[in-house]
Structures are given as C-alpha cells and as structure tokens.
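Engineer: One predicted model, sequence on top.
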Amino acid sequence: MDISGAVAFVTGGSGGLGSRICTLLSDEGVCVAIGFHHGEERAEEVKQRIEAAGGSAFTIQVDQTDPHSIESAVSKIVTDQRSLDIVVNNAAIASGGHSIELGDLDAFTPAIWDEMMAVNVKGPYLVTRAAASHLRVSKWGRVVNIGSTLGHGDWYQDRIFAPSKAAVIPLTRFLAAALAPDVTVNCVAPGLMVETALGGGGPKPGADNEVYDMWQNRAALKSFTEIDDVASQVIYLCKSSTITGQSIGIDAGVHFH
C-alpha cells in the first residue's frame, strides 16, 4: 500500500528508535509530526535531517500522561495538516530515573508503579483515543505501538518496566478490536536495542557489561535487536492492509513466539 501523502504522529520521535521511524516514514512520502516531551533540541535535529533530505516534518511537544496535552497536540496536527492517518506510540520510559534492585518490591513503590503505567500503558491508550476519530476518516488509519519482547516470554521479567511494557500487547489487541474495521492496530516488540535510551544507551557490547553479555548469550542469533529491523517493521505494518491485533517480536531469538 502506498502511504505517500499521509500524516503521521510519532511520540518520542526525538529518541534513537523514534528518530529512525520518523526518517523511514518520511522516505515513504509521509509528513511526520515529531512528538517530544523534553527533547526539543533533538526533535529539531530530526526535523532538520528530514527536511535536508527533501521530506516534510515538524515538531510538537506533548506530555502523554496529560489528556489535555495530548488532545491539544492532536488538534494542532489535524488543524495544520488537515488529516491524521498514522500514529506510532513510541514514547516510553525504562526506569524513570529510579534505581531499584531486582525483586525489591519495597523500593518499587506504588508511586513508581503509577508512573510506569501512566507513561508506558495509559499514554498509548490516551494518544490513540484522542486520534481515533481522525484515523477513522480515511478508512485506512494505522496505529503501531512499540511494546517489548518481555510480553512474549518469562525471561527478564524482573525489570521494573516489565509489567508496563508487556501490557502494551493486550492493549494493542483491545484497540484493534475497538477500532476495526477502519483502523488497524499492531505492536512491534523489540528486544535489547543497545543504541537507545531504553536499552541503556551504553556501554556498548564487549565493554564488560554483564546484562548485555547475558542477553547476547541467550539470543539464538547471538546478537542484539537492530534499530533498523524495528523501524522497518513499523513501516511494513503502516503499509499493510490485512494485519491487525498482532504483536511481532524482534529480539534475535531470545523468545520464540
């Protein structure tokens, strides 16, 4: 399916994965709204790179824990661009700046739980809800959520973000059922992307990082998740007309699903 001329809203568009998704969407002829919360400078850099390559993009600030902020961002996109066809729910947090030992429920307070759920689960729900009526207009709207391979198996479940990121998968199914037949909703569930903030952002493999070594040894392909594999899958789901309610794990064979 040709998606050129479409308008897309990518939350967390200034990050490592988000910026790559924005770039690939632009390569398909899509006008991209680069959503950011605090990373305005990074978002502007993504915009400039897209425009330098001949694409169309603009930045927009949004707090995806705040329904009013979300509704304002969506309204501005639709007012300025006259449509909204694609939503990529990419923004998320891994720890929220909290350092918690594995399995320490006392340290994993209700306030931290609420924060993780508000950003990683409620956020995609609120963004999709605000965009739903606009996505339905063209009869081919697309939503792609970014979840985690943690939702596909029983390993690595002791991380504090595991419940929230894994919950994106059943959220995807719920939204797919609610928005059918006019909008497809799917999920891409990456494994460890070492180049991103969610993956730790460094040190790089081979730098005596026990977690990285453990992940690589567990993977059937003995490698990490490539950002381009994830971003390209997002584009594929935007272009497909007969896939909905699915979660596709990309983790180099840590989990078979």
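Structural biologist: Perfect, I can see it now.
Engineer: can we go C-alpha only for contacts and neighbour counts from here?
Structural biologist: OK.
Engineer: next SSE after the helix or strand where Gln48 lies?
Structural biologist: Using DSSP states H and E, Gln48 falls within helix 40-52. Counting by DSSP H and E, the element after helix 40-52 in chain order, helix or strand, is strand 57-61.
Engineer: before we go on, here's another structure to hold up against the first:
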Amino acid sequence: MNFIPDFSNKNIIITGATSGIGWETACRYIAAGGNVIAIGRNTSKGQELEQYAASEKGTCHFYACDFLKSETIEPLCARILAEFPRIDILVNCAGISIYKTILEMSIQEWDDIFTTNVKATFLMCRSILPSMRTNKNGHIVNIGSTAGVCGAYNLHSYAATKGAVIQLTRSLAAEYSADNVIINCVCPGATATNMCKDGETPDEMREFLKRFPLGRFATPAEIASIIMFVSSDEASNMAGSIIMDDGGFSAI
C-alpha cells in the first residue's frame, strides 16, 4: 500500500516522531505537503526531519520533549497552539515497551510505561481537542497494538497500556464525533522497529513470526500508510474504529 494523498495546508502533530513508525509517518506527511509539528526525544533526529523537509513538498518544526516528564506536555502544547492555532491532525505515536514478567518488573518501570503510553496520550488529546472542537474539524489517530487486544507474552504492562489507549479512543470518539473530531486507533502487530526487535533474540523472533499468517514483520511504511489514510478526508465516516494492521495475527 502506498497511499499518499495531498496534505497541503494541514497542520499535523506527531509524537514519537524521531524513531520507528512515528519517523516514517512524519516523513510521509512531509512528502505529501503537510506542515509537520514533530515531537520527540532525539534532537538530532528531529533536526534531520527538518532538513528532510527542506527538500520536500511540506515543512517540519521539531519540538524536543521527553514524555516521561509529563508535566512538560501541556506547556509544550500551549507553545505549539500559540504558533499554530489550527491543528488538523494529531497522531499519538510515542510509546515504549518493557520486556519483563510481572515478577521482574519494578513499580517505577510500570509507572514509566503508563506515563509514556497512556498519560501522554491523554494529555495530548486534552490539550489539542479544544482547538479542534472550536474549528469543528480534526482527526486524532492513536496508536494501539495487537497486544492491547490479544495480550502478549512478557509484555503485560505494554499490553495493558495499549488496551487503555484503545478504550480511550472509543470513548473520546463517542464524546467528540458530533463536533466533527474524528478519532480512531491503529493497532500494529510485529513491526520492524528497534522497539519490537530489542526485546527478543533472533531465534525467539523466528518462532514469534510463525504465529503471523503473513510470516513477517510489517514495515513502518506500511503502518504509516494506514495512519495517513485514517487521518485523511477519505476516512471521514470512520469514528471510534480499531484498525488491526497485524499480518493476520488477530485472525487466528
């Protein structure tokens, strides 16, 4: 799938934009003419995005933020809204995972993953929704996971956070669709990113991929294409949808 519509004149916030799916999604929105407001921890990668935009159709403005410091999120959003009062699209892509059993995981690690994956998504939505309601227009795409639907071995905390994001998506869609704020959730399966690969050995990964009918990792580009479609005008009748992009994993 290579869905690249025209996002000219669209202001697009992407969190987690300096790695993995967020990076690929930011690059594709830029190539499609969007004005990308990229948020991430890695300043050098953020600067790379801005340099990439200089030779593409769109533009990019990078803001450094570590979502583990959740107290910085709302002030950051206030800065962004002061510069870009109309936000057309918000993609909540920032996330972390921790591969440990419940007996191995510390309370701090549990708090960290919920702060990054759930609290940050909540705060971004709470900060940006008022602008979208005022404009009677907007798309929010949250990033869930098949783990949030099916569970996952050694990923209980990650699965719990993604389950929370899925239900947050459904509830916000029920509350704000009448304001023409379209809110959906894309749930990737195993994707070829460092976050997915770091937790397993090569042998473990080969065994894991046997559970997927397609038998392979998704690419970040494949997930980015779905995110772009869901945030486009062509998806105007989708609201509260949970889109599984998992190589058939959830079908069996």
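Structural biologist: Sure, I can see it. Keep in mind the model is a prediction, meaning the values are calculated, not measured.
Engineer: Contacts for the helix holding Gln48 of structure 1 next, please.
Structural biologist: By Cα atoms under 8 Å, 6 or more residues apart in numbering, the surrounding residues in contact with helix 40-52 of structure 1 are 13-15, 19, 22-23, 26, 34-36, 56-59, 61.
Engineer: which of those residues sit farthest apart?
Structural biologist: Ser26 and Gln61 (19.2 Å; Cα to Cα).
Engineer: who's more crowded, the two?
Structural biologist: Ser26 (24 against 20; other Cα atoms under 10 Å).
Engineer: corresponding residue for that one in structure 2?
Structural biologist: Aligned against structure 2 by TM-score structural alignment, Ser26 of structure 1 finds its counterpart in Ile30.
Engineer: What count of nearby residues applies to the residue lying closest to that match once chain neighbours are set aside?
Structural biologist: Counting by Cα to Cα, 6 or more residues apart in numbering, Ile30 of structure 2 lies nearest to Gly58, which is 4.4 Å off, once chain neighbours are set aside. Residues lying near Gly58 of structure 2 (other Cα under 10 Å) number 23.
Engineer: What lines up with Gly58 of structure 2 in structure 1?
Structural biologist: Aligned counterpart of Gly58 of structure 2 in structure 1: Gly55 (TM-score structural alignment).
Engineer: Please tell me how far its match sits from Val30 of structure 1.
Structural biologist: Separation of Gly55 of structure 1 from Val30 of structure 1 (Cα to Cα, to the nearest Å): 8 Å.
Engineer: got it, and Thr196 of structure 1?
Structural biologist: 24 Å.
Engineer: Just want to know which of these two has more residues nearby.
Structural biologist: Between Thr196 of structure 1 and Val30, counted using other Cα under 10 Å, Val30 has the larger neighbour count: 23 against 15.
Engineer: show me the contacts for that one.
Structural biologist: Ile3, Ser4, Gly5, Ala6, Val7, Ala8, Gly55, Ser56.
Engineer: what about 10 Å?
Structural biologist: 2-8, 22-24, 55-57, 85-86 (Cα atoms under 10 Å, 6 or more residues apart in numbering).
Engineer: Buried subset of those as a ChimeraX selection?
Structural biologist: In ChimeraX syntax, the buried subset of the contacts of Val30 of structure 1 is picked out as below (16 or more other Cα atoms under 10 Å):
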select :3,6,7,8,22,23,24,55,56,57,85,86
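Engineer: Restricted to strands, list the contacts of Val30 of structure 1.
Structural biologist: Members of these lying in strands (criterion: DSSP state E): Val7, Ala8, Ala57, Ile86.
Engineer: okay, among the residues you listed, which ones form the most distant pair?
Structural biologist: Among these, Ala57 and Ile86 lie farthest apart (Cα to Cα), at 13.8 Å.
Engineer: one step back: between Gly55 and Val30 of structure 1, what contacts are shared?
Structural biologist: Counting by Cα under 10 Å, 6+ apart, the common neighbours of Gly55 of structure 1 and Val30 are Thr23.
Engineer: quick revisit: hey, what's in contact with both of Ala57 and Ile86 of structure 1?
Structural biologist: Val7, Ala8, Phe9, Val30, Val32.
Engineer: Tabulate these (a markdown table), appending distance to Glu40 of structure 1.
Structural biologist: Below are those laid out as a markdown table (distance: Cα to Cα, whole Å):
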| residue | distance to Glu40 of structure 1 |
| --- | --- |
| Val7 | 20 |
| Ala8 | 18 |
| Phe9 | 15 |
| Val30 | 21 |
| Val32 | 15 |
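Engineer: With respect to Ala167 of structure 1, which of the residues you listed is nearest?
Structural biologist: Using Cα to Cα, Phe9 comes nearest to Ala167 of structure 1 of the shared contacts of Ala57 and Ile86 of structure 1, at 21.6 Å.
Engineer: need the contact list for the closest one.
Structural biologist: Here Phe9 of structure 1 is in contact with 22, 31-35, 57-60, 73-74, 77, 84-90, 127, 131, 143 (criterion: Cα under 10 Å, 6+ apart).
Engineer: repeat for Val88 of structure 1
Structural biologist: Contacts of Val88 of structure 1 by Cα under 10 Å, 6+ apart are 8-13, 18, 21-22, 35, 124, 127-128, 142-146, 185-187, 234-235, 238.
Engineer: change it to 6 Å
Structural biologist: Val10, Val143, Val144, Asn145 (Cα atoms under 6 Å, 6 or more residues apart in numbering).
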